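A.B. asks: this is the structure alone, sequence omitted:
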């Protein structure tokens, strides 16, 4: 491949920005949604996925907007993501963001804590769903691995060094089965917001980039396994904006205000097999447009050159019961998103649906 010059980089970015603006335009021009915009609620729970903070390397023109407040806003964002996902044009990412050596300079692996042959965290809680899809449950089955990476190293941004953020990402991955589950994560940006120090995050810090590098590590030298992404699970969704949208999708009507203790009525969500929403529907796009869905979209969108041009084809929304809230010690249900991913065979047709 010929080396990129400043001119080709500028042209590539200009082309991508033009496509993104078209995506935004066609999303906002859609006639398919005519839903009321509801009063804004306080949504401080953004630990699961952070917006891109470095404006100099911002690649997603849709992602700088605030988290969606309701189904209508989430569906608009989801339409924009699908438009970009279905474009065959790859994103010109800085090579450092896909380099395992750069990643390992700032992040350290931690023990997952589950022995070979025992179920992963995801496998312990949604084994019925995984079995129904033919996905591995136990460590070692079809190469299933548990990974935890912690940002516990001093890191450099520009000419300055910064202390570790202690952000972390936890996942279980089988590239042979084409499956990844995002089990737990607190981003460096969220940790930095807690400390209010104003430090920039490490170069590699976003969920989509870290999980891609975990995926790449497990795939090793197998290009076939690297491209074999078929399922992406958002296990135990706790993000408030994501939950509000998912519950509105499941109920088919506006939600009442969240209770003072932060609990939500999840009675409208079914246990497995739950309910599946095709990405051709506004409900499917709404779940993709949540903060938790955005992590899946960006994982695929940012890494087309390595993963191929792929997009979610549908998402299954379901819950598990019998859990206890760690803060209130009260019973609670857990909400899960299971995205199924397929290759994109042709460009999406421009224009209104």
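C.D. replies: That came in fine, so what should we check first? Remember, it's a predicted structure, so these values are computed and weren't measured experimentally.
A.B. asks: C-alpha from now on. contacts and neighbour counts both.
C.D. replies: Fine.
A.B. asks: is it true that residue 346 lies in a helix?
C.D. replies: No. Looking at residue 346 with DSSP: H, G, I helix; E, B strand; the rest coil, it is coil, so not inside a helix.
A.B. asks: is it true that it touches residue 85?
C.D. replies: No. In this structure, residue 346 is not within contact of residue 85 by C-alpha atoms under 8 Å, at 11.0 Å.
A.B. asks: more crowded one of the two?
C.D. replies: The residue with more neighbours, out of residue 346 and residue 85, is residue 85; 24 against 10, by other C-alpha atoms under 10 Å.
A.B. asks: contact partners for the more buried one?
C.D. replies: 297, 300-301, 309-311 (C-alpha atoms under 8 Å, 6 or more residues apart in numbering).
A.B. asks: which among those residues end up buried?
C.D. replies: 297, 300-301, 309-311 (16 or more other C-alpha atoms under 10 Å).
A.B. asks: inside strands: which ones of these?
C.D. replies: 310-311 (DSSP state E).
A.B. asks: first residue to last residue on stretch 278-297, what's the distance there?
C.D. replies: 15 Å (C-alpha to C-alpha, to the nearest Å).
A.B. asks: which residues touch that stretch?
C.D. replies: 32-33, 48-50, 67-68, 71-79, 81-82, 85, 207-208, 232, 234, 237, 239, 241-242, 245-246, 249, 277, 311-315.
A.B. asks: second structure for comparison follows:
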């Protein structure tokens, strides 16, 4: 029988609730729904029309970040630690480097969607882990680390992103997301907003990671958000489940189309909107409009039963050319 906590929530090893039953208030619901609706519109629009949704309006919705050389410029470093480049997606513990690693409990979704179960170096056959740090793990204490861009000195923030990439079926996994803006709050002294790296958003780092390995870049079917701990996203999940009178459970969980209010709210969450930007800001490289059609919410088969989301990606089909109907004219 699939494990399902009596509370419907998730609990960590200390007995503390990991997925509280708090809900969004009405104002935050409307805000996330608006963000989600704008992303739905942007994904289905031209670059020119999508750019009108930005404040201030831009000449194009295209992201300026399409060169992986920008990673080094803005002090993003590839983590090479073998532990950091590992993840256990199975429903049981696995020994790695002499230690037992708990599993995410994702065997059911990975098997059903035709994805590999293990990490490895080849994204065509395995889930390739890419871990980017905004600091030098072997350098000076982080608060003392600096880098220079265009004659201006910036400080390392401690931000980091851990992605999984699989290019045969086409899936990208978000495993750890700590944006520089959030990490900078713990730096001493704090780093002001104007000193943060220009290259900092998860959607841009995810794109550069994906584009490095994927060919064609448009061969992408799924975004996975694994073990979601963001408070806003957790509240959104609780609220959409309550509003639809559906239970929180294991795969396949509950599916919300993005043409519904609930789907738009999930897309507008911190764990959803980066994926919308990923598609809306790279239309040229993707070859055509691609969009998120639905979002599945579920927990893994292992404790602490923290929520996951799978966002399904589809390609917009070009309009069918219709032949003009012509009436045969009788000859006199």
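C.D. replies: Sure, I can see it. A quick note: this is a predicted structure, and the numbers were derived from the prediction, not measured.
A.B. asks: who's in contact with the aligned partner of residue 46 of the second structure in the first structure?
C.D. replies: Using TM-score structural alignment, the equivalent of residue 46 of the second structure in the first structure is residue 88. By C-alpha under 8 Å, 6+ apart, the contact set of residue 88 of the first structure is 309, 346-347.
A.B. asks: helices of the stretch 1-150 of the first structure, start to end?
C.D. replies: 6-28, 71-85, 100-106, 121-125, 127-132 (DSSP state H, counting those that start in this stretch).
A.B. asks: what do you get for the stretch 251-353 of the first structure?
C.D. replies: Using DSSP H, counting those that start in this stretch, the helices of the stretch 251-353 of the first structure run over 282-288, 291-302, 304-307.
A.B. asks: which one of the ones you listed is the most hemmed in?
C.D. replies: helix 282-288 (a mean of 27; mean count of other C-alpha atoms under 10 Å).
A.B. asks: that one aligns to what range in the second structure?
C.D. replies: Mapping helix 282-288 of the first structure onto the second structure (TM-score structural alignment) gives residues 261-267.
A.B. asks: the matching stretch vs the first structure, average distance?
C.D. replies: Superposing on the first structure and averaging over aligned pairs (mean C-alpha distance after the TM-score superposition for the first structure), stretch 261-267 of the second structure comes out at 1.1 Å.
A.B. asks: any idea which of the contacts of residue 88 of the first structure is closest to residue 38 of the first structure?
C.D. replies: Set against residue 38 of the first structure, the nearest of those by C-alpha to C-alpha is residue 347 (34.2 Å).
A.B. asks: how about residue 167 of the second structure, what's its match in the first structure?
C.D. replies: Using TM-score structural alignment, residue 167 of the second structure sits opposite residue 175 in the first structure.
A.B. asks: excluding chain neighbours, what is closest to that match?
C.D. replies: residue 225 (5.2 Å; C-alpha to C-alpha, 6 or more residues apart in numbering).
A.B. asks: please apply the same query to residue 95 of the second structure.
C.D. replies: Nearest one to residue 95 of the second structure, counting by C-alpha to C-alpha, 6+ apart, is residue 101 at 6.0 Å.
A.B. asks: surely the one you found and residue 94 touch.
C.D. replies: Yes. Between residue 101 of the second structure and residue 94 there is a contact under C-alpha under 8 Å: 5.2 Å.
A.B. asks: intersection of neighbour lists for those two?
C.D. replies: Contact criterion C-alpha under 8 Å, 6+ apart; residues bridging residue 101 of the second structure and residue 94 by contacting each: residue 88.
A.B. asks: corresponding residues in the second structure for stretch 230-250 of the first structure?
C.D. replies: Using TM-score structural alignment, stretch 230-250 of the first structure lines up with residues 221-241 of the second structure.
A.B. asks: what is the burial count for the residue mapped onto residue 215 of the first structure from the second structure?
C.D. replies: Here residue 215 of the first structure is matched to residue 210 in the second structure, going by TM-score structural alignment. Neighbours of residue 210 of the second structure under the rule other C-alpha under 10 Å: 22.
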